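Chemist: Model the following, please.
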Amino acid sequence: MDLRHLRHFVAVAEELHFSRAAARLGIGQPPLSQSIQALEAELGTRLFERTKRHVELTEPGQLLLKEAREILARTERAVVLTRRAAKGEVGELRVGFTAASPFLPVVPRIIDAYRRASPDVHLTLTELPSLRQLAALADGRIDVGFVREPRTPTGDAFTFHTVLREPLIAVLRDDHRLAERDPVPLAELAGEPFVFYPADYGTSTLEQVMALCATAGFKPDVAQEAREAFTIIGLIAAGLGVSILPAQLRQVAVEGVVYRSLDTPDAYTTLLLAHRRGERSPLVRAFADLAERLV
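Modeler: Model prediction:
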């Protein structure tokens, strides 16, 4: 059934006058009459009773009017939704983030700005370590992710946008022998028991710290493992060792713990926004464009 015929039918049914309906539609009366005749022929029934002075809906015409209005309304909604989806204004966007990234003001700012700009997009937020986010991006479980810069090459699978570069800092108990030093010489941490992430956890911070310490001539002695930065800091307060973490975690105020800068300019980490290379989703493009404007 031709939607144009339905639009013509509704106009005539509402005006009950062919000339007025033709003017409303911006077409001539003969093409309008032909359109109605074609619709009646397709349906096998008369939709209007016509005289020279009067047009009236038949009973089948009355039934069709209700259905035709609904069909045209649904069609218009489908057109609007499709156009909005093409602009990245509706749909679902799955965003990955590391446990510590919400402590960086820029991350909540980006998410809030996107939520305000695209209120009809459903945001699904998933907390994952950086390397697991990249795996989730690769297999389509998330669409974008806030990740720490990976040291392992990722080939051409992803596109990265720099969000923030921040220092790595030493986390010590306040009675530690280096607690009064600022900056702390990185080499002085050799031989200290470390509280750190498990090797299989998938955080890029582990890779960065291991590489940093290797450059300083030692391999950290990880005496206690923990999967969350907040747990690591709590275990340091309990005297189980030291650690090296991103600087934004200074905001975690735990009694008995101090945060100190390190003496090497290479002690930094970069937070990136990652998505699949060649991504065509309007939602992803809109999110990435907004993020680049805000950083």
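Chemist: going forward, measure contacts between C-alpha atoms and count neighbours the same way
Modeler: Noted.
Chemist: Which secondary structure elements does the helix or strand hosting residue 245 sit against?
Modeler: Per DSSP states H and E, residue 245 falls inside strand 243-246. If you count contacts as 3 or more C-alpha pairs under 8 Å, 6 or more residues apart in numbering; DSSP states H and E, strand 243-246 packs onto strand 158-173, strand 193-196, helix 204-215, helix 229-237.
Chemist: residues in contact with the closest residue to residue 205 other than its chain neighbours?
Modeler: Closest residue to residue 205 in three dimensions, ignoring its sequence neighbours and counting by C-alpha to C-alpha, 6 or more residues apart in numbering: residue 148, at 6.9 Å. By C-alpha atoms under 8 Å, 6 or more residues apart in numbering, the contact set of residue 148 is 130, 203-205, 269-272.
Chemist: circling back to that earlier point, out of the helices and strands packed on strand 243-246, which is the most enclosed?
Modeler: Across those, the average number of neighbours (mean count of other C-alpha atoms under 10 Å) peaks for strand 193-196, which reaches a mean of 24.
Chemist: Does anything pack onto it? Which helices or strands?
Modeler: strand 221-225, helix 229-237, strand 243-246.
Chemist: Report the buried residues of the first one.
Modeler: Which is strand 221-225. When neighbours are counted by 16 or more other C-alpha atoms under 10 Å, the buried residues of strand 221-225 are found to be 222, 224.
Chemist: which one of the contacts of residue 148 sits closest to residue 22?
Modeler: Taking C-alpha to C-alpha as the measure, residue 22 sits nearest to residue 272 out of the contacts of residue 148, at 58.4 Å.
Chemist: now the closest one: how far from residue 97?
Modeler: 10 Å (C-alpha to C-alpha, to the nearest Å).
Chemist: do residue 71 as well
Modeler: 42 Å.
Chemist: Quick check on those two: which one has the bigger neighbour count.
Modeler: The residue with more neighbours, out of residue 71 and residue 97 and counting by other C-alpha atoms under 10 Å, is residue 97; that gives 21 against 15.
Chemist: for comparison, sequence B:
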Amino acid sequence: MGQVLYFDLLPLIGELPAWNAGAHVDLLLGNGLIRQYSLCGDPADGTRYRLAVLLDENSRGGSRAVHQQVKSGAELEIGAPRNLFPLAVSKGHSIFVGGGIGVTPLMAMAYDLWDHKRPFTLHYIARDPVFAPILQAAPFASCVQIHDRSNRSAPRFDPSSALRDAVVTGAHIYTCGPVALMDAVEESARLAGLPDAQIHREAFSALPVSGGECFEVLAAKSGVRVQVGADETITAALARVGVKVTVSCEQGICGTCVVDLLEGDPDHRDEYLTNDERSEQIALCCSRAKSPLLVVDL
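Modeler: This is a model prediction of the structure:
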């Protein structure tokens, strides 16, 4: 899996803003580089923000910058906590399925439910389960099932088996990690008879930006029109002709670059917008087009 940096952020002065399980913060890493990381500690602990950052071999700069900059005593600038993946208000059982680094927001949820004496099961699936010692030492360790994919003799995680009693218990399902894992969990939940309102997911990356045909984008307010190359993002193409779009994650998961779509047939590749929102909006950092032209409200 690679090296994971697990660290606490403490306030220089005053108190840290309160947060709820599922929240993330922006790390401002210099030179306009901003990345989002889930808070993975106990929301009841107001003294610190706990983060875990994987050093990604294919890093676009964010995880590498974190591993270089984060040292004991270092000062970092962060944004206030934001939550796009909240716990539902429910007295029923909760089932968490985290793949790799995707387990981090689920750890905060586990702390929250444990503190409030609400039932849950946390499944952690990884080829290199670096969080296993942390989970095994947590107060909720008895609620954790670790699926080590490096152990070929061990049975593979089976979503349908994990969710077998979900309808009976009125469970809410929360999954975060690789898209294939989340899709499998979501499909199993629906086959088990769970309604969409009880299925929750958060992605750490969107579909690949490259691939497909070239197309044009018209910024309606400025009247600027530009061609987007096959291996180019819409934001990069617009920047070439002087139309600046504010971006943050650049992976289609934070919503910073979402704008209104006025015309055209988009190829949505984000993990932020709902299906209803996609009829009127588009995430410019990762999405593409199925039609020759997109017109956006810029």
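Chemist: what's the TM-score for these two chains?
Modeler: Taking TM-score structural alignment, normalised by the length of structure 1 as the basis, the two superposed chains have a TM-score of 0.23; 117 aligned residues with a C-alpha RMSD of 6.6 Å.
Chemist: Using a markdown table, lay out the helices and strands packed on strand 243-246 of structure 1 together with distance to residue 29 of structure 1.
Modeler: What follows is these, written out as a markdown table (distance: least, C-alpha to C-alpha, whole Å):
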| stretch | distance to residue 29 of structure 1 |
| --- | --- |
| strand 158-173 | 57 |
| strand 193-196 | 80 |
| helix 204-215 | 71 |
| helix 229-237 | 75 |
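Chemist: Relative to residue 85 of structure 1, which of these is closest?
Modeler: Comparing these against residue 85 of structure 1 with C-alpha to C-alpha, the closest turns out to be strand 158-173 (22.3 Å).
Chemist: just the strands in the stretch 101-250 of structure 2 please.
Modeler: According to DSSP state E, counting those that start in this stretch, the stretch 101-250 of structure 2 carries its strands in the segments 120-126, 144-148, 172-177, 199-203, 215-219, 224-228.
Chemist: Distance to residue 136 of structure 1 for the helices and strands packed on strand 193-196 of structure 1 - can I get that in TSV?
Modeler: As requested, these are exported to TSV (distance: least, C-alpha to C-alpha, whole Å):
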stretch	distance to residue 136 of structure 1
strand 221-225	24
helix 229-237	21
strand 243-246	23
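Chemist: ok, back up a step: and for the strand holding residue 245 of structure 1, what's in contact with it?
Modeler: Strand 243-246 of structure 1 is contacted by residues 166-172, 194-196, 205, 209, 229, 232, 236, 268-269 when judged by C-alpha under 8 Å, 6+ apart.
Chemist: immediately after that strand, which helix or strand?
Modeler: Sequence-wise, the next helix or strand beyond strand 243-246 of structure 1 is strand 257-261, with elements assigned using DSSP H and E.
Chemist: Report the buried residues of that following strand.
Modeler: When burial is assessed from 16+ other C-alpha under 10 Å, strand 257-261 of structure 1 yields the following buried residues: 257-261.
Chemist: Could you point out which of these is nearest to residue 43 of structure 1?
Modeler: Comparing the buried residues of strand 257-261 of structure 1 against residue 43 of structure 1 with C-alpha to C-alpha places residue 259 closest, at 79.5 Å.
Chemist: Contacts only, for the residue nearest to that closest one when sequence neighbours are not counted.
Modeler: Using C-alpha to C-alpha, 6+ apart and skipping the chain neighbours, the partner closest in space to residue 259 of structure 1 is residue 171 (4.8 Å). When contacts are counted by C-alpha under 8 Å, 6+ apart, residue 171 of structure 1 touches 233, 236, 242-245, 257-260.
Chemist: can you give me the helices in the stretch 101-250 of structure 2?
Modeler: Across the stretch 101-250 of structure 2, reading from the start of the chain, the helices by DSSP state H, counting those that start in this stretch fall at 104-115, 132-137, 159-162, 166-169, 179-191, 234-240.
Chemist: Next, count neighbours for residue 289 of structure 1.
Modeler: Using other C-alpha under 10 Å, residue 289 of structure 1 has 12 other residues around it.
Chemist: re the thing from before, wait, which of the strands of the stretch 101-250 of structure 2 is closest to residue 107 of structure 2?
Modeler: Using C-alpha to C-alpha, the strands of the stretch 101-250 of structure 2 put strand 120-126 closest to residue 107 of structure 2, at 8.3 Å.
Chemist: Thought residue 204 was touching residue 131 of structure 1, still the case?
Modeler: Yes - in this structure, residue 131 of structure 1 is within contact of residue 204 by C-alpha atoms under 8 Å, at 6.4 Å.
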